[in-house]
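Undergrad: for reference, the sequence and a predicted model appear below.
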Amino acid sequence: MPARHLTVWYNTRCPVCDAGIDWQRNKLLAAVRAGAISFKDINEQTDALASYGASLDDVRRRLHATDETGRLIVGADVAIAIGQITPGEGWLAALVGNRLMLPLTRFAYDRFADVLFAWNRRKGRW
């Protein structure tokens, strides 16, 4: 079985996204140093996920990640995957990611992401 690895793509121009990922990265320093997770700014490689059909605005709107097999993960599923490897957050990832809660988790995440995306566009953060 290959070692687990997650590459998370996010928008550093969004102050909420940038602060959230910075906070999460600090909680995951050991995992970052071990190469289990990496965080990348989509604004530095705007076409990084084009082969998956993900546009720059798609990634600015919702978190995107690739796992060790190259599979694309989007939105709430990325947040859950990060939570699964974050010390002390596995229980929360299990709670919001279980098969009964997952549809509600995805819906809530997507609505919040839509509002945040619209706010950033209004503020000219592109």
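TA: Ah, there it is.
Undergrad: rest of the way, CA atoms for contacts and neighbours
TA: OK.
Undergrad: what packs against the helix or strand Ile82 falls within?
TA: Under the criterion DSSP states H and E, the helix or strand holding Ile82 is helix 76-85. Judged by 3 or more Cα pairs under 8 Å, 6 or more residues apart in numbering; DSSP states H and E, the packing partners of helix 76-85 are helix 90-97, helix 102-122.
Undergrad: comparison target below:
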Amino acid sequence: ALTGHGASLDDIRRRLHATDAAGRLLVGADVAIAVWQATPGEGWLAMVFGNPFILPLTRFAYDRFADLLYAWNRRKGRW
């Protein structure tokens, strides 16, 4: 479903991918923030981690965690 956005299977395994209501592709921490915004009681997480000052750090931390998780899954032979 995401190949129309240029996302390969390996890309999807490395980072969360989703599309928003307008059809725009969201990747990584931006997906988590969008989910928090849409989940009752979790909007505060979106406000904290998605604010313009913290967002670069949020994306950096997410990307490092995703890299570690991807490497762990590869090492375990899951893909």
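TA: Right, received. Where do you want to start? All of these numbers come straight from a predicted model, not from anything done at the bench.
Undergrad: so what number do they get for TM-score?
TA: For these two chains in superposition, a TM-score of 0.95 is obtained (TM-score structural alignment, normalised by the length of the second structure); 79 aligned residues with a Cα RMSD of 0.7 Å.
Undergrad: out of the helices and strands packed on helix 76-85 of the first structure, nearest to Ile21 of the first structure?
TA: Using Cα to Cα as the criterion, the shortest distance between Ile21 of the first structure and those is 14.4 Å, found for helix 102-122.
Undergrad: quick one: buried residues of that closest one?
TA: Judged by neighbour count using 16 or more other Cα atoms under 10 Å, the buried positions of helix 102-122 of the first structure are 102, 105-106, 109-110, 113, 116-117, 120.
Undergrad: from those, pick the one nearest Phe39 of the first structure.
TA: For Phe39 of the first structure, the nearest member of the buried residues of helix 102-122 of the first structure is Ala113. The distance, counting by Cα to Cα, is 18.4 Å.
Undergrad: now do the same for that closest one: its match in the second structure.
TA: Taking TM-score structural alignment, the alignment pairs Ala113 of the first structure with Ala66 from the second structure.
Undergrad: that older thread, figure out which of the helices and strands packed on helix 76-85 of the first structure is closest to Leu56 of the first structure.
TA: Evaluated with Cα to Cα, those place helix 102-122 nearest to Leu56 of the first structure, the distance being 12.1 Å.
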